[in-house]
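>>> What follows is a predicted protein model with its sequence.
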Amino acid sequence: MSFRWLKRYMPRSLYGRAIAILLLPVITLMLVVSIVFVQRHFEGVTKQMTRTASREVQVVLDAGLPASEIGDSRLARTLRISVEALPLDALPSGDSRRWYDFTGNYVISEFNRLLPMLQALDLPDDQVVHLYFAMEDTGLRMTFDRRRVSASNPHQLLVYMFFFAALMTVIAYFYLRNQLRPITRLAYAAEAFGRGRHVEYWPSGSTEVRAAGAAFMAMRARIERQIEQRTLMLSGVSHDLRTPITRLKLALSMLEGEDTKAMEQDVADMERLINEFLDFARGAQETTPEPTDPQALVARIVEEFQRVGKAVALGHCEGQGEVMLRPGGVRRAVENLIGNAVRYGTRAEVSVLMTDRALRIRIEDDGPGIPQAQREQALKPFARLDEARNQNLGTGVGLGLAIAMDIARAHGGTLRLGESERLGGLQVDLVIGR
């Protein structure tokens, strides 16, 4: 039997599931105890007390006294039963009790079973019981204390049970919260590191949680060392590569002739390709996250493209506020995406959507787009989709989308490719969680 349908009703958070695990057995135990208590106490005890009271009533009826003398008899006074004579037409026609009087149902059934001559039984409240009998020429109403057929304060056990169950649940919750807090701290630190932020963390809690926390800190330290070493290496490589290129450009500028223009173009292409390789290797790690207004950042990028004559428009922007971003990395990703859009299309449009949970920067163009079957391949480094994106229009090396994807992942986000409904070309969504 499958219980997958229960998943939609289960809590998502660790605290919610822990509380469910804590409360489920407690509630189940309370229900079982309540059912057993009702069956054994309400039913068993009430029936036993009703049998005793019915025997006393039967003794009074079997005394052989006239109906007018039963109430004044010594036997009735000793058994504390009040007897009153009534006209036959004043007797009720059926039993009555309050709808929520659970023990009253057992009292009525037992009296009717043990006293065949009983005409009617009335349980008006928790104080008295009225029994009605039809004699030969008159009727009788016997009245006695309700406590003789029902236990007094039968709800006390249930009250105590619910009170102490709630008390122990609260105590267990505070203890459980102290055990879960180190796990939530570890999850928060891991999520922040996945988004490129460094959060202070130290292992605490149980042995297993401490071991996981120590492993996370060691992993984070190794990754940070690798990032630092890569940054230093890239700085050296950038300097070593740019120096001979600068010398070549300087030497070519001193030469004359038609051949030098082609050589200068080759050197410019070489410099651009090296910059793309370095951007891909550098990713988004050269800056630290800081509060950034994404709408203002995107607006400045669009203005820069418009200033150089590119057909780029700023579309609908929704939501306000700041997001923890690496401005340099996000700028590089958006510039690469807009550059691809205007290279393979005639115009591009950029929009920004901010919600409580995510930031989405969308770039749309009117170019040929990318078929759905090739979109996953397009996000890989050095991918060249000649048929889809008409690569002969540019001299790229297939790193634009890969750089944007790497930057999105460094922010804990992703890059989604689709088809633009507005412009008919490619639609790229840079999605970053908040």
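Great, that's in hand.
>>> contacts, neighbours, all on C-alpha from now
Fine.
>>> where along the stretch 251-400 of the chain do the strands fall?
Listed in chain order, the strands of the stretch 251-400 of the chain (DSSP state E, counting those that start in this stretch) span residues 290-292, 312-318, 323-325, 348-354, 358-365.
>>> From residue 352, how far off is residue 413?
Taking C-alpha to C-alpha, to the nearest Å as the measure, residue 413 and residue 352 are separated by 15 Å.
>>> those helices in the chain, which residues are they?
With DSSP state H as the criterion, the chain has helices at 14-37, 46-61, 67-70, 74-78, 102-114, 156-194, 207-253, 259-282, 294-307, 327-344, 375-378, 386-389, 400-410.
>>> Any chance of CSV for these, columns distance to residue 358 and mean neighbour count?
Converted to CSV, these look like this (distance: least, C-alpha to C-alpha, whole Å; neighbours: other C-alpha atoms under 10 Å):
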stretch, distance to residue 358, mean neighbour count
helix 14-37, 22, 14
helix 46-61, 63, 18
helix 67-70, 87, 17
helix 74-78, 83, 14
helix 102-114, 56, 18
helix 156-194, 14, 15
helix 207-253, 25, 14
helix 259-282, 24, 15
helix 294-307, 12, 17
helix 327-344, 15, 21
helix 375-378, 22, 16
helix 386-389, 29, 15
helix 400-410, 12, 24
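>>> quick one, which of the ones you listed is nearest to residue 368?
helix 386-389 (6.1 Å; C-alpha to C-alpha).
>>> A further structure is provided below for comparison with the first:
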Amino acid sequence: MKILGKLYWTEKAKHRIKNILPQTLFGRALLIIVTPLILMQAISTFVFFDRHWDTMTRRLAHTLAGDIAFIVDSLTPLPQQLHLNQIFLKADDILHIRLTYSPEEILVKKKHFPQWDRVRKSLRDALKERVRRPFSIDTIKKDRRIKIKVQLPQGLLNVNVHEKRLYSSTPYIFLMWMIGSSLVLFAIAIIFMRNQIRPIRRLAIAARSFGMGRGSSEIKPSGAKEVRQATQAFRQMRERISRQLAQRTEMLAGVSHDLRTPLTRMKLQIEMLERTPETRELQDDIQEMERMIDGYLTFARGEGSESLSKINLTSLIEEIISTERRDGSSINFVNKSKTKKSVTLRPQAIKRAITNLIINSKKYAETVRVELEYNLEHAVITIDDNGPGITPEHRDDVFKAFFRLDPSRNTDTGGTGLGLTIAKDIVQSHGGDLLLSEASLGGLRATITLPL
């Protein structure tokens, strides 16, 4: 149990880390570049503030404490007023320290300053070591000056000094240079990574467009050596596939002509014969052969020659349903989308796929329902019926060419076994998918998903 619990929490932690990490290549590459930069800056800052800045602060604090100790020593014992004024003037002129003396005044201790104030802590330690008299430090700075009070035997010495005696500008310069250099390096990294990612993004767009059957514009190899190799490989693959499709189409056109020629001669010869039950049976056989040839050629040829265009799926589905209702079939259409969106498709190909699915439902069901809805990335067409449906173990098999649930191959109980195969081939050629499941009406549900 402990091992299972540990594995569970390990997998959960991995899942959380994956959710936190950027999902795009640009974000991950930028993270790889920026993370060491941030760590280096953090370590540099820690070393600087822990070593240089702390040492500099102690030195400045000891220097100021030494000046105050010298002044206190000069005022002990307290000189005459004239000599006292001269000391105050020289301290202001040479040491930049303003002094005042309050006779008979006693030092009042104030609350301690925060422990995190390292500058005042250094000054307090330095005054304890150098002055060796009771003192207080005013933590409230006015006009960027610090007030220090030192208790003398006969009064109170007030020291007013500018904060620059305790603070060095080096940390601020260091921080500005560190932040500025980080921003410059970060901007350079962003520009560089965008230039490296752009060819990959173009390649992905071209591959997706070609996979959806929309073709793709000419893509020029650019970027890093590996990206150029991948782009060149994609171009060669696209050319080979396009060439094979063109050769197949030309071959099928010739096969279609060769097969129809003898059938046409047979039809003419039968027309010249006397009308008998035997000749009618021959005519029926020839018509069945023509339908089979048409089905086979349609499956093999596909709809690749048809050009893409933007169509309104709502209007297309309404047109198909209107045609299929002519024989009195019960077909309902539910449009769940509030807005009409145009989708780039091959209209006749999609029309054939949807028609095949509706015809298949009409053969085995009394009621057919067609639904259309859109999400952020796809148009979803659902065709439900109340027929017997298809068992789960056969739902993948029905998409295989020439597969029929009825093994007798009787065309009265089914077609050539290519209707669903052609429908799925058309949908997948558009970058979508066709799935079968159980319908809410109790029969079969066919779901077409098409990318927008």
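That came through fine. Every value quoted in this text rests on a predicted model; they were computed, and no experiment measured them.
>>> what's near enough to touch residue 442 of structure 2?
With contacts defined as C-alpha atoms under 8 Å, 6 or more residues apart in numbering, residue 442 of structure 2 is in contact with 385, 386, 387, 388, 389.
>>> try 10 Å
Residue 442 of structure 2 makes contacts with 384, 385, 386, 387, 388, 389, as judged by C-alpha atoms under 10 Å, 6 or more residues apart in numbering.
>>> cool, residue 200 of structure 2 as well?
Applying C-alpha under 10 Å, 6+ apart, we find residue 200 of structure 2 in contact with 25, 206, 221, 222, 223, 224, 227, 228, 230, 231.
>>> Can you tell me, leaving aside adjacent residues, what's nearest to the fourth one?
Using C-alpha to C-alpha, 6 or more residues apart in numbering and skipping residues adjacent in sequence, the residue nearest residue 222 of structure 2 is residue 228, 5.5 Å away.
>>> And residue 406 of structure 1, by the same measure?
Going by C-alpha to C-alpha, 6+ apart, residue 406 of structure 1 has residue 283 as its nearest residue, at 6.1 Å.
>>> Within its local environment, how many residues does the one you found see?
Burial of residue 283 of structure 1 is recorded as 23 neighbouring residues (other C-alpha atoms under 10 Å).
>>> what do you get for residue 14 of structure 2?
12.
>>> Okay, it and residue 423 of structure 2: tell me how far apart.
In terms of C-alpha to C-alpha, residue 14 of structure 2 sits 41 Å off from residue 423 of structure 2.
>>> try residue 405 of structure 2
Using C-alpha to C-alpha, one gets 17 Å for the distance from residue 405 of structure 2 to residue 423 of structure 2.
>>> Check residue 229 of structure 2 too.
Going from residue 229 of structure 2 to residue 423 of structure 2 by C-alpha to C-alpha gives 36 Å.
>>> now structure 1: which of the contacts of residue 442 of structure 2 match?
Conservation of the contacts of residue 442 of structure 2 in structure 1, assessed by both residues aligned by TM-score structural alignment, their matches' C-alpha atoms under 10 Å: retained contacts are 384, 385, 386, 387, 388, 389.
>>> most neighbours, which of those residues?
Using other C-alpha under 10 Å as the contact criterion, the top neighbour count among these goes to residue 384, which has 29 neighbours.
>>> and that one, what does it touch?
Contacts of residue 384 of structure 2 were listed using C-alpha under 10 Å, 6+ apart, and they are 331-332, 357-358, 361, 365, 367-371, 436-447.
>>> 6 Å instead, please
Contact partners of residue 384 of structure 2, counting by C-alpha atoms under 6 Å, 6 or more residues apart in numbering, are 368, 369, 439, 444, 445.
>>> and the fourth one, what pairs with it in structure 1?
The pairwise alignment with structure 1 assigns residue 444 of structure 2 to residue 426, based on TM-score structural alignment.
>>> What is the neighbour count of that match?
By the measure other C-alpha under 10 Å, the count of residues near residue 426 of structure 1 is 25.
>>> Tell me how far the closest residue to it other than its chain neighbours lies from residue 281 of structure 1.
Beyond its immediate neighbours in the sequence, the residue positioned closest to residue 426 of structure 1 (C-alpha to C-alpha, 6+ apart) is residue 369, lying 4.2 Å away. With distances taken as C-alpha to C-alpha, residue 369 of structure 1 is found 26 Å from residue 281 of structure 1.
>>> picking that back up, the residue nearest to residue 426 of structure 1 reaches residue 428, doesn't it?
No - checked against C-alpha atoms under 6 Å, the pair residue 369 of structure 1 and residue 428 is beyond contact range at 10.1 Å.
>>> Can you check the distance spanned by stretch 287-301 of structure 1, start to finish?
Counting by C-alpha to C-alpha, you get 18 Å between the two ends of stretch 287-301 of structure 1.
>>> Can you give me the stretch of structure 2 that that stretch aligns onto?
Stretch 287-301 of structure 1 covers residues 306-320 of structure 2 once aligned (TM-score structural alignment).
>>> Residue 80 of structure 1 -> structure 2?
In structure 2, the position corresponding to residue 80 of structure 1 is occupied by residue 96, as judged by TM-score structural alignment.
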